[in-house]
Every structure is written in structure tokens, then in C-alpha cells.
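J.: sequence isn't available, so here's the structure alone:
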């Protein structure tokens, strides 16, 4: 990987400089296109299940099948990402998703779909996504010079988030205009575009030198790399807590509390405000390059407490929208600086496995949170539990900054 020392301080290294590199353009085009399609499908799939006469419980089974498959295969995806060419992982996964999503679209359009069949195919899609995601996250470093890694991570995150925002909006329009099946067909088409982009990549082979032993041995090596960085261990725990507590607060309590206190439309507005916060946070990361980026990101992560707290205190629409925006803003900046810290400090041959441990922590915690939030919140009170959620999210982020490794870690291109 070539580097240009002068570029680290040169004004030529601008916000969009990474786009001058064809491999980076292909990577972000593929990932952003997939993100757009993946935002359409959950909306379309939900209505497809309901149109089949499925209940809320059956819809939950379809979604859970996808989530369970992700948990099972994420670590294996990390091992493969360090064993074989990552480009092949991305290209193969996207090509396979063209077939599986195309099959779902045909079944729904033709009237042959059933809820169990959609659950099975959803599980297959979950496996395909989890197998490729560690490789996708690890690929950024191979597409730009080292001096452009910071802007590249920020720009990729911004483009994917923006694509998701568009996908959420387009998904509802497509379902209303042409039906759930055709909306899922659009997702299949986005995977075809992504597969083409990934096939055009010309990046170095990124296989680990010694990654040919047993899978458990390779996973053990990846775990030892995680444990070698105390900041990485602590913030993986922080991510687990975030998904454990906020997953249920967002998906279970939010619609109930905001819907009853303000109105159902207010919940949709709050999700939109959070997405705007993501985009603004991404734009800030294109310009702001603090030397101690991980510390700055972790401090701003504490802002995520604003959303559940706003919902807890007998909310008004303005308060909830502000809390949602601040939540998205802080989370996006943390995520960019977190990704950059991993990219800069984890060896290339272990990068996919480290990302797989990051994914598993999130995948495992969120379903557990969804399962436990309802009973616990009912027992202690919905508003009271939202206060607890806010305290855990904000307090744990601030406590994380007390670790010396978090405070002292400096970005390489500062």
C-alpha cells in the first residue's frame, strides 16, 4: 500500500479526495447500493408477511430467523475474510443475494410465498450478509493510501448512511405504488450492481499468512488480538450494552410511549430526525480530525442518552426530535472514529476476525434486549425504564473515557 507523507498535512487531502481512487469508488458504490436495497427490504418484507395473513408473531419469526443466522455465521465470516480474498467474499455474497432476493420477489409477485418459506430464505440471506460483512469492513484500508484512511472511513460511512435514509423513504413508496414483491426485486437489482462493482476491484490479496489451521484456532488468534487492545475490549462491551438496552427502547418502547404521548406520526418523524443526525455527524467527520479521535468519539457517544431521556420525561414533539437528532449525531461520530481506530491499529491479516467479534457482540445483544425489554419495562414502568436506559447508555460511555488507553490513543494521520 503506497503512502504519501506530504499528503498528511497538505490541503490536497480534502473531504472527497478518496473518491479519486477507482478501487474506493467501486467499493463505496457497491456498499452504498447494497445499503439502499437493504433498507427497502425490511419494509417490503413486513408487508409481504402481513399480506399473507401473517400475525405480528409470525413477522417476528421471519425477522428473528435473519438475526439468528447472522449470529451463527458472523465469526465464520471473519475467519474466511482473513483466509481468502476479501473481494471474492463480497462478490460471491452479493451474487448469491441476487438469486435469493430474486427468488423472494418471484414468490411474492406470483402468489406462491408462505411465511415459513420467507423465514427460511431470510435465514439464508442473514448467513450471506454475515459472511461478507467482516470482509467488507476490512476492505477500506486496501482501497486508499494510508494517509487517506481517515477521510475514506468517514466518507464511506456517510454514503452508506445516506443510502439507507433514501432506502427507508423509497421502500414505503415502492410498496404502496407497485407492491412488496416488486420492492424486493429492486433490492435484488441493487445486489447485482454491487456484485459488478466488487468484481471490478483490483486490490492486493489480503489473506493471513498462517490462516490455514482449524477454524477454532483462527478464531482464538482473532480473540487474542482483541484482548491485546484494552480499548477495543472495553468498547466492544460498550457496544454490547448499547444494543442490549437501546434495541428494546427503540423498537418496543419508543412506538408505544411516543405514540401514546404525542401521536403515531411523531414516531416516524423521530426516526427521520435520528437519520438526519447520522448524516450531519458524517459530514462533521469529513472535516473534523481530532488527534485523540477515539476519546472524542466516546465522549460524544454519551449523547445517545438524549433520545431515551427525551421519551421518558413526558415528551413534546420538539424534545423528542431534538433527542433523536442528537442521538444519531453522537453515534455516527463515534462509529466513524471507532472504525478508524480499528483500521489503524489492528494488523491486516486479523482485521476481518476482529470485525466479526464486533458484529457478534451487537447481533447477540439486540435480540436479548428485544426479548427482555417488554417484561422489565412493564414491571418497573415504561418511563422509568427509559430513564434507566438513558443512564446506562450515557454513564457507560463517560466511564469508558476513564480508561487510559481510550484517552491516549491517537490517530495515525493526525
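T.: Yep, it's here. Everything numeric here is computed off the predicted structure, so don't read it as measured data.
J.: use CA for all of it now, contacts and neighbours both
T.: Will do.
J.: what about the strands in the stretch 201-350 of the chain?
T.: Using DSSP state E, counting those that start in this stretch, no strands are found in the stretch 201-350 of the chain.
J.: for the helix or strand harbouring residue 172, which helices and strands make contact with it?
T.: Applying DSSP states H and E as the criterion places residue 172 in helix 149-178. Here helix 149-178 touches helix 22-51, helix 180-199, helix 264-287, helix 317-345, going by 3 or more C-alpha pairs under 8 Å, 6 or more residues apart in numbering; DSSP states H and E.
J.: again, 6 Å this time
T.: With contacts taken as 3 or more C-alpha pairs under 6 Å, 6 or more residues apart in numbering; DSSP states H and E, helix 149-178 sits against helix 22-51, helix 264-287.
J.: show the subsequent helix or strand relative to the longest one.
T.: Same thing as helix 22-51. helix 56-83.
J.: quick one: buried residues of that next one?
T.: 58-59, 61-83 (16 or more other C-alpha atoms under 10 Å).
J.: how far away from the center of its chain is the very next helix or strand once past it?
T.: Once the chain leaves helix 56-83, the next helix or strand it forms, by DSSP H and E, is helix 86-110. How far helix 86-110 lies from its chain's middle: 20 Å, per C-alpha atoms, centre = their mean, to the nearest Å.
J.: and the helix holding residue 172 with helix 22-51, angle?
T.: Angle of helix 149-178 versus helix 22-51, following axes from the mean of the first three to the mean of the last three C-alpha atoms, to 10 degrees, is 30 degrees.
J.: how far is helix 149-178 from where the chain is centred?
T.: With C-alpha atoms, centre = their mean, you get 12 Å for helix 149-178.
J.: next, the angle from it to helix 180-199.
T.: When the same axes, to 10 degrees is applied, the directions of helix 149-178 and helix 180-199 differ by 150 degrees.
J.: buried residues, helix 149-178. List them.
T.: 149-168, 170-172, 174-175.
J.: same thing with stretch 258-266?
T.: 258, 266.
J.: what is the end-to-end distance of it?
T.: End-to-end span of stretch 258-266 (C-alpha to C-alpha, to the nearest Å): 7 Å.
J.: and the closest residue to residue 21 other than its chain neighbours, how many residues sit next to it?
T.: Closest residue in space to residue 21, ignoring its immediate chain neighbours: residue 144 at 6.6 Å, by C-alpha to C-alpha, 6 or more residues apart in numbering. Neighbourhood size, residue 144 [other C-alpha atoms under 10 Å]: 26.
J.: just say helix, strand or coil for residue 144.
T.: coil (DSSP: H, G, I helix; E, B strand; the rest coil).
J.: for it, give its distance to residue 352.
T.: As judged by C-alpha to C-alpha, residue 144 and residue 352 stand 17 Å apart.
J.: tell me if I'm right that residue 306 and residue 322 touch.
T.: No: assessed by C-alpha atoms under 6 Å, residue 306 is found out of contact with residue 322, at 8.2 Å.
J.: next, the one to line up against it:
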């Protein structure tokens, strides 16, 4: 592949806004609803497992039960999305997640000590459904919006808002209602996502290899992935980053910042990170670099401030500012990366290629 494969045409700035497309508005609503549910899930799960008396180790087992199917099945999710259309797989996944959350809500409502194996089984079902949902999400963007970069920027802003609002909403529901009520709201969010995706189920989709067997579809996806050095190179680097930076930085950074600035201070710093993510999305809507991967990589250098601030024991104000800048860099990189992938990979294999992106990004974090 030539260097030009990572270059975007400048005329993209003249494309109509994604908001003018009913298809994008439906997809944006579905994605926002599922992101809100995902944001609520971790707080609700932790509360449910601890409340049932299974301790911190039980929380770890439940999280592993959710994450493991995602890692193992996401490549097959990409194959199925390219075969049966991404919108159909996303609808089925949302329905499965809704049923899992409703079942868990029923169990928690009827008993104060739900067995851990039941929680783990339902979380495994939710994780398997998520593996079917994620690959098709990326391949939906070029199908519902002409301005791919602006669409990705809007989705990044939605992700930031959901990350900020989801845990807080779950905390309020758990505190003033009960944990089963939180799962009911999560199920309702997944149901809303499936409902607004229904009008998109007949969206035109190009056929891939027809009736080719699963193994051949997997092989085609692998060939498309490995033939683009810029693609697998970035994902390889991102996997190393997840193993040595992102994974350790989450618990260690949180512990250091709580020690240095208190629990409330840590909450405000996390909010500053979310604010930076929103800023990054807004800038991603306006700035259209000729070489988006280069621009995104330069912005990603700002993320070094995230672990640097607690390591050097910066003041609260300096740490908050550092997290705003780091959040911006992370979001801007995300917009540039998604736009590059969706602009240069054929739609017939985009879900499969995106599955490698998802797998490479998350498979090392549980370690």
C-alpha cells in the first residue's frame, strides 16, 4: 500500500452535515443509547456483586466473564456482520443484551444473594452479544453519513457524554431506587437502540463472498488486514500501549490521584478528562488534516500527561488541566483513526477489519 492510502481528500469539508441524514440521526441515537447502557453497566455490576456478598474477587470474575467472550468472538462478529449486514447483527445483539439485563434485574429483585455463577452467565451472554455488536458499528458510519469525519467526531462526543453521565446515573438509581432498577434502565437503553435501528435493517449493503464458508470469510478479513501496513502497525502499537500503559494506568493512576487529591478531587479530574474528550471531538469536526493519522498521532502525544501528572505529584489544578489536554488528544486521535479506516477499507470487509481493531485494542487489557 502506498503512503497515499492514509491521505484524505480536502473536498470532504464541503459534504453535507450528518445531521441532515435521517439514517445518521437514527444510528447516532442507537449508539448513544448503547453507550449510556455500557457506561451504567460497570457501576451496576460492581454494586450487584458486592451486594450479593461475593467480594472484590467476585467483581473480577464477573468482569472476566463479560470480557472473555468479547475477545474470543469479536472476529466472528465481524464475519457475521459482513455476511448478514451490520445493522441486523447490532439489532440482534441489543435484543440479547436487553434480555440478559432484564433477567439479571429479575434475579436481583427476587433475592439479595444471587449466586455468582448466574451473574457470570448473564454477563457472558452480554459479552458475546457485544462481540456481535462492535465490529458492525464501524462499518455503519460510511453507510449512514457522507461526511465520515464529522460523523465520527459527533459519535466521539456522544461517547464522552455517555462516559460522564452513565456511571453517575447508575449511582443515583442504585442509591435512591435499587440495583435491580439500574438494570431495568440499562435494558431499556438497549431496547431503544434496537428499536431505532429497525428502520435501517433494509439499508443497502453490498454482498461479500456470497455463500463462502466461515473459514474463508475469516481468511479474507485477515488478508485485507495484513495487506495494509499502516493498519496492522497501528493496532500492534495500540496493543502494546494497552498492555503497558492503559491497563496499569487505570488502577494505579486512580489510586495515586485519590491519595493526592481525595476521592472528590479524583472525580473532578475524571470529569476534566471527559471535558477534554468533548473538546477533541469538537475540534475533530472542524480540523481536516491532509494526513489524519499523522495529525492524530501527534495529538495522541498529549496523552502522556495522563500518567505523568500523578507520577510527578502535580497540583490539583495542573492535574486537571493535564487531563483536559490528554482527553483532547485521545479523542482527536480516535476521530482521525476511525475516519482513516472507514475511508480506505472496502465496505464488504470493513466489519471484519474493524473486528481486528477491536480485538487488538482490548485483548491485552485483562492481562
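T.: Arrived safely, thanks for sending. Bear in mind that the values here come from a model prediction, so they are computed numbers and not experimental data.
J.: hang on, the earlier thing: neighbour count winner among residue 306 and residue 322 of structure 1?
T.: Shown here are residue 306 of structure 1 and residue 322; by other C-alpha under 10 Å, residue 306 has more neighbours (25 against 17).
J.: ok, the more buried one - contacts?
T.: residue 323 (C-alpha atoms under 6 Å, 6 or more residues apart in numbering).
J.: give the closest residue to residue 236 of structure 2 in space, chain neighbours not counted.
T.: Nearest residue to residue 236 of structure 2, sequence neighbours excluded (C-alpha to C-alpha, 6+ apart): residue 360, at 7.0 Å.
J.: and that neighbour? What does it align with in structure 1?
T.: Taking TM-score structural alignment, residue 360 of structure 2 has residue 361 as its aligned residue in structure 1.
J.: that match: neighbour count?
T.: 19.
J.: correct me, but it touches residue 241?
T.: No: if you go by C-alpha under 6 Å, residue 361 of structure 1 and residue 241 don't touch, sitting 9.1 Å apart.
J.: what's the neighbour count on residue 319 of structure 2?
T.: Neighbours of residue 319 of structure 2 using other C-alpha under 10 Å come to 25.
J.: grab the nearest non-local neighbour of it.
T.: Once flanking residues are discounted, residue 319 of structure 2 sits nearest to residue 309: 5.5 Å by C-alpha to C-alpha, 6+ apart.
J.: roughly how far does that neighbour sit from residue 49 of structure 2?
T.: With the distance defined as C-alpha to C-alpha, residue 309 of structure 2 ends up 32 Å from residue 49 of structure 2.
J.: how far apart are whichever strand or helix holds residue 355 of structure 2 and its match in structure 1?
T.: Residue 355 of structure 2 is part of helix 347-362, with elements assigned from DSSP H and E. Comparing helix 347-362 of structure 2 with its match in structure 1 after superposition yields a mean distance of 0.7 Å (mean C-alpha distance after the TM-score superposition for structure 1).
J.: packing partners of that helix?
T.: Checking 3+ C-alpha pairs under 6 Å, 6+ apart, helix 347-362 of structure 2 ends up next to helix 55-84, helix 116-144, helix 214-226, helix 229-241.
J.: out of these, which comes closest to residue 27 of structure 2?
T.: helix 116-144 (7.6 Å; C-alpha to C-alpha).
J.: and that closest one, what's buried?
T.: By neighbour count on 16+ other C-alpha under 10 Å, the buried set for helix 116-144 of structure 2 is 116, 119-144.
J.: which residues does stretch 50-62 of structure 1 contact?
T.: residue 119.
J.: now the terminal residues of that stretch, how far apart.
T.: Its start and end residues considered, stretch 50-62 of structure 1 measures 11 Å (C-alpha to C-alpha).
J.: ok, stretch 105-116 of structure 2 next?
T.: 14 Å.
J.: then stretch 199-208 of structure 1?
T.: Terminal residues of stretch 199-208 of structure 1 are spaced 21 Å apart (C-alpha to C-alpha).
J.: contacts for that stretch?
T.: Contacts of stretch 199-208 of structure 1 (C-alpha under 6 Å, 6+ apart): 23, 82, 83, 84, 85, 91, 349.
J.: quick check: chain neighbours aside, which residue is closest to the third one?
T.: Residue nearest to residue 83 of structure 1 in three dimensions, not counting chain neighbours: residue 207, with 4.9 Å by C-alpha to C-alpha, 6+ apart.
J.: closest to residue 99 of structure 2 out of the helices and strands packed on helix 347-362 of structure 2?
T.: helix 116-144 (9.0 Å).
J.: farthest-apart pair in the contacts of stretch 199-208 of structure 1, please.
T.: The farthest-apart pair in those, when distances are taken by C-alpha to C-alpha, is 23 and 83, at 21.0 Å.
J.: so which bits of the helix holding residue 355 of structure 2 are buried?
T.: For helix 347-362 of structure 2, by 16+ other C-alpha under 10 Å, it's 347-362.
J.: still on that earlier bit, ok, the residue nearest to residue 319 of structure 2 to residue 274 of structure 2 distance?
T.: 16 Å.
J.: more neighbours: which of the two?
T.: Neighbours of residue 309 of structure 2 and residue 274, each counted by other C-alpha under 10 Å, are more numerous for residue 274; the result is 25 against 21.
J.: re the thing from before, what's the closest of the helices and strands packed on helix 347-362 of structure 2 to residue 43 of structure 2?
T.: Once those are compared by C-alpha to C-alpha, helix 55-84 is nearest, at 10.6 Å.
J.: so how far does that closest one sit from its counterpart in structure 1?
T.: Mean deviation for helix 55-84 of structure 2: 0.7 Å (mean C-alpha distance after the TM-score superposition for structure 1).
J.: residues near residue 110 of structure 2, how many?
T.: Residue 110 of structure 2 is flanked by 11 other residues according to other C-alpha under 10 Å.
J.: one more: the one 3 residues further on?
T.: Residue 113 of structure 2 has 15 neighbouring residues, counting by other C-alpha under 10 Å.
J.: quick check: which element contains it?
T.: Using DSSP H and E, no helix or strand contains residue 113 of structure 2.
J.: list the contacts of it.
T.: So residue 113 of structure 2 contacts residue 52 (C-alpha under 6 Å, 6+ apart).
J.: same check on residue 30 of structure 2?
T.: Per C-alpha under 6 Å, 6+ apart, neighbours of residue 30 of structure 2: residue 193.
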